[in-house]
Structure formats: structure tokens, C-alpha cells
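Engineer: No letters, just coordinates:
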């Protein structure tokens, strides 16, 4: 009987996280929801642009700064060498959609143990504070990201274990679903940045690797769904 109740509780928690994730995607695409979730919008932008930045560093290039605009858009500014190849360009472009998925999966997986949960909360909170000093530019990022970092550190120190686990799982889900924060972005050749037209990540990958942008949109979506499925399965496995 206890095993049945435990399995039922796990299913309910997983269902709640999935519902909150889907609900967030729907809310992000409404005027009221965008206002309600504004701090999470800035957080998802941070996840996305840091993904580009870290991919840039891994490719041996220089990550200069991360600009966040009041409308929630952002850009990772990097200094890249003219001798870079198309594969490096594709990986840097894919870092935005894939980096948050990898980070989110790690956050969710960490919730398997209480120690892992607390470490993940501390690392994420500290990362928001440190990157705000080193790379983040713009008043919006300076106001929102450190505040969220401090809030996450407070949860790591003061919340009870159940609240800590739920918080890191929710943050992990938000990181993974950030790729769909703007419905259709993955399946267009371009988007907007601070009100200006700009090529999308999948458009940039398509330019580097030839296959159409919608193909890479499908691939990136599938990878993020797989990361979400694996991480939830790992975190809630008995």
C-alpha cells in the first residue's frame, strides 16, 4: 500500500510540474501572462543567452557580455575569429536553445537527493549573482537577476526540504521550456531583438549546416523534450 501511495504521489508531482510548464508557455503568449511571469521571462533570457555565451567559450572564442532589454529580449555579444568554421557557428547558435535544456535537466536531476537539491540551488543562485557582475549589461538584468539569485539562495538556506525540491524542479522545468517561451521562434528564420529584425537561432544553424530551419527546430524541440523526460524520470525514480 505504501509503495502504491508513493508511486501515486510521484505521478501527481510530475503531472503538476508538466501542467505548470505548459501553463507557463501559454501564459507567456498572453499580455497578462507576460506581465505576471516577467521575472521568469528575464530568467529564461538569461538561460538562453548564457547558453550562447558558454558555447562560445567552449568553441575557443571570447564571450564579451549579455545584454537584456526591458521587453525581455536579449543578446550574447561575442568576439569571434574570422578563421572559425561553420560547425563552430552552428554550435554557438544551438547553445541558446540547447544550453538551458542541459542546465534544466541537471537542476531537475539534482532533486533526486536533498543534498543535490541544496547544492543546485546554491550554484544557480550564485551563478545569477556572479554572471550579473561579469557579463550582464543593462538595468533590467541588473535589477531582476540578482534579486532572483538572492531569492534562490534564501530558498536554499531557509525553505524546508519539500519546498527546496519543488523549487529546483520548477526552475529546471522553466529552463527547459524557455526554448518555447515565444511560440514559433524555433520555426522561423528570423525574430526581433529590441524591436529590430534578426535571424533566429535555427535560421543561423540552417545557414551553417544547409538543412532548413524548420528541420533544426524539430531537432532542438525533440532534444529538449528528451531532456525533460529523462530528468523527471531520473529525479523521481525509486
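Structural biologist: Nice, thanks for sending it over. Since the model is a prediction, treat every value here as computed from it, not as a measurement.
Engineer: Please make it C-alpha for all contacts and neighbour counts, starting now.
Structural biologist: Fine.
Engineer: Please report how far the residue nearest to residue 161 when sequence neighbours are not counted lies from residue 120.
Structural biologist: Excluding the flanking residues, the one nearest residue 161 by Cα to Cα, 6 or more residues apart in numbering is residue 114, at 6.7 Å. Counting by Cα to Cα, to the nearest Å, the gap from residue 114 to residue 120 is 10 Å.
Engineer: ok, the two, which is more surrounded?
Structural biologist: Each of residue 114 and residue 120 has its neighbours counted (other Cα atoms under 10 Å); residue 120 has more, 24 against 14.
Engineer: Pretty sure the more buried one sits against residue 107.
Structural biologist: Yes. Between residue 120 and residue 107 there is a contact under Cα atoms under 8 Å: 6.2 Å.
Engineer: A further structure is provided below for comparison with the first:
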């Protein structure tokens, strides 16, 4: 089967299955947190100022920043979807390397920094507090389930990175002025929102393909003799 088709079909099945898990909707804000944190991080890298981040119950979010030139604003707008897709890929890389606790620690650290420095608003602060507390409990007392908890977070993050990018791609076609980051980029460049929305969607699918390749390779080689295991860097 074509690898792209396999990626899409597996993602569709994953979206359906994870939505059957009780309270899984609460974890879908993880991708939003990473998306907005990527905007904030790029702002800081470019010497801008992050004013605040807001996370909402409908899994949307917004980052407010200042002191950015038009050219730098382009990079900040690009960082959200691209950063979220790369982070999802990173979670599967860490899983393949047997470092899922590192991944949990990284998610917790991002949540903690976001809570202490940037996120304002009742829902966002409450969600981050609960997420941090749950992660700490899992890392300390949940050794037997930490791997499965991590995989749940990894798959939900991967799904949301693709679904949100696909949504913005569709929005850039049907209502380009309301297409979020794609609309922002269209205002700052000579390229239409449809170009940016399509770029985000294709990049998310490419990262998803890489992430799932790592996942299946991990499962397929888990019991192989150490001396005969070959990994591609």
C-alpha cells in the first residue's frame, strides 16, 4: 500500500479510536499549547516580546506579541503549525528511542513555562495546572502505565497537528480572510492564504508519515536481536 495512503488511513482510524476514550478531548489542548508556545518561542528568538497566550475550551488559542518587524512576523506566523507538527514527530522519535519519560518531562516543562510566564485566562491556567499535575503523578507513581499514557498523548498530538492543519487549509480555500495564520501570512506576503494553508497541511502530513514510520519500525523491531538491528538516522 502506498505510504501516503497508509498514513492517511491510519490517522483516520486513530482519530476515531482515540475519540472513544473517555476524557480524551481534554488532551487535545496539548497540540494547541505546543502551537502557541512555538509562536511565543519564535517571538523570543527574534527579540520580540510575548504579551500573553490564551487557550480556549474549543481547542483554539492565540498568542499576542509585540516589537516585531513585518519580516519577523512572517517567521512567527509560520512557527505555530510547523512547530506543532515537528513536536508530534519528536514525540514518536523519543518513543522509538525508549525515552518516553523524557517526552513526558518535555511536555510538562513546556506546560509549566507557559503557565508561569505566558498563559492567562481561567480555562488555560486551569487546564495547564491539571495537565502538569497528572503528568507528575504518572511519572512518579505510574511506571506501569506511563508508556501507554505517553502513546495516547503522542497520537492525539499527531492527530491534532494534522487535523488542525487540514482545517486551516480548507478554511484558506473557503474563507481565506478567516484562515488564522494562513490569513496573517497572506496579509504579510504576496502569496494567498490558500498557498500557506496548503503548505501547512502538506507539511503536517509529511511529519505524520515520518512519525508513523518510526512507530511501526519500533514495534516491528522490538524483539529483534540487538546485533541485527539497523536504524536509519
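Structural biologist: Great, that's in hand. Because the structure is a prediction, the values reported are computed rather than measured.
Engineer: Please state their TM-score.
Structural biologist: For this chain pair, the superposition-based TM-score is 0.75 by TM-score structural alignment, normalised by the length of the second structure; 209 aligned residues with a Cα RMSD of 3.3 Å.
Engineer: if we can go back for a sec, hey, what's in contact with both of residue 120 and residue 107 of the first structure?
Structural biologist: residue 168 (Cα atoms under 8 Å, 6 or more residues apart in numbering).
Engineer: Run through the strands of the second structure in chain order.
Structural biologist: Using DSSP state E, the strands of the second structure run over residues 49-55, 61-66.
Engineer: equivalent range in the first structure for the longest one?
Structural biologist: Applying TM-score structural alignment, one finds that strand 49-55 of the second structure aligns to the residue range 62-68 of the first structure.
Engineer: Between the strands of the second structure, which one is closest to residue 6 of the second structure.
Structural biologist: Closest to residue 6 of the second structure of these is strand 61-66 (Cα to Cα; 30.5 Å).
Engineer: Give me the contacts around that closest one.
Structural biologist: Under Cα under 8 Å, 6+ apart, the answer for strand 61-66 of the second structure is 32-33, 36, 39-40, 43, 48-55.
Engineer: which residue lines up with residue 15 of the second structure in the first structure?
Structural biologist: Match for residue 15 of the second structure (TM-score structural alignment): residue 22.
Engineer: Tabulate the contacts of strand 61-66 of the second structure in JSON lines, adding columns for neighbour count and distance to residue 142 of the second structure.
Structural biologist: Converted to JSON lines, the contacts of strand 61-66 of the second structure look like this (neighbours: other Cα atoms under 10 Å; distance: Cα to Cα, whole Å):
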{"residue": "32", "neighbour count": "25", "distance to residue 142 of the second structure": "25"}
{"residue": "33", "neighbour count": "26", "distance to residue 142 of the second structure": "24"}
{"residue": "36", "neighbour count": "26", "distance to residue 142 of the second structure": "29"}
{"residue": "39", "neighbour count": "27", "distance to residue 142 of the second structure": "32"}
{"residue": "40", "neighbour count": "26", "distance to residue 142 of the second structure": "32"}
{"residue": "43", "neighbour count": "25", "distance to residue 142 of the second structure": "36"}
{"residue": "48", "neighbour count": "19", "distance to residue 142 of the second structure": "40"}
{"residue": "49", "neighbour count": "16", "distance to residue 142 of the second structure": "38"}
{"residue": "50", "neighbour count": "19", "distance to residue 142 of the second structure": "35"}
{"residue": "51", "neighbour count": "14", "distance to residue 142 of the second structure": "36"}
{"residue": "52", "neighbour count": "17", "distance to residue 142 of the second structure": "33"}
{"residue": "53", "neighbour count": "23", "distance to residue 142 of the second structure": "31"}
{"residue": "54", "neighbour count": "21", "distance to residue 142 of the second structure": "30"}
{"residue": "55", "neighbour count": "24", "distance to residue 142 of the second structure": "28"}
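Engineer: possible to save those residues as a markdown table with distance to residue 193 of the second structure?
Structural biologist: A markdown table is the format used below for the contacts of strand 61-66 of the second structure (distance: Cα to Cα, whole Å):
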| residue | distance to residue 193 of the second structure |
| --- | --- |
| 32 | 21 |
| 33 | 23 |
| 36 | 19 |
| 39 | 18 |
| 40 | 22 |
| 43 | 21 |
| 48 | 24 |
| 49 | 26 |
| 50 | 25 |
| 51 | 26 |
| 52 | 25 |
| 53 | 23 |
| 54 | 24 |
| 55 | 24 |
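Engineer: and the gap between residue 27 of the first structure and residue 66 of the first structure?
Structural biologist: 25 Å.
Engineer: ugh, wrong one, residue 126 of the first structure
Structural biologist: 17 Å.
Engineer: circling back: how much does the match of strand 49-55 of the second structure stray from the second structure?
Structural biologist: Comparison of stretch 62-68 of the first structure with the second structure after fitting gives an average deviation of 1.6 Å (mean Cα distance after the TM-score superposition for the first structure).
Engineer: Understood, closing this out.
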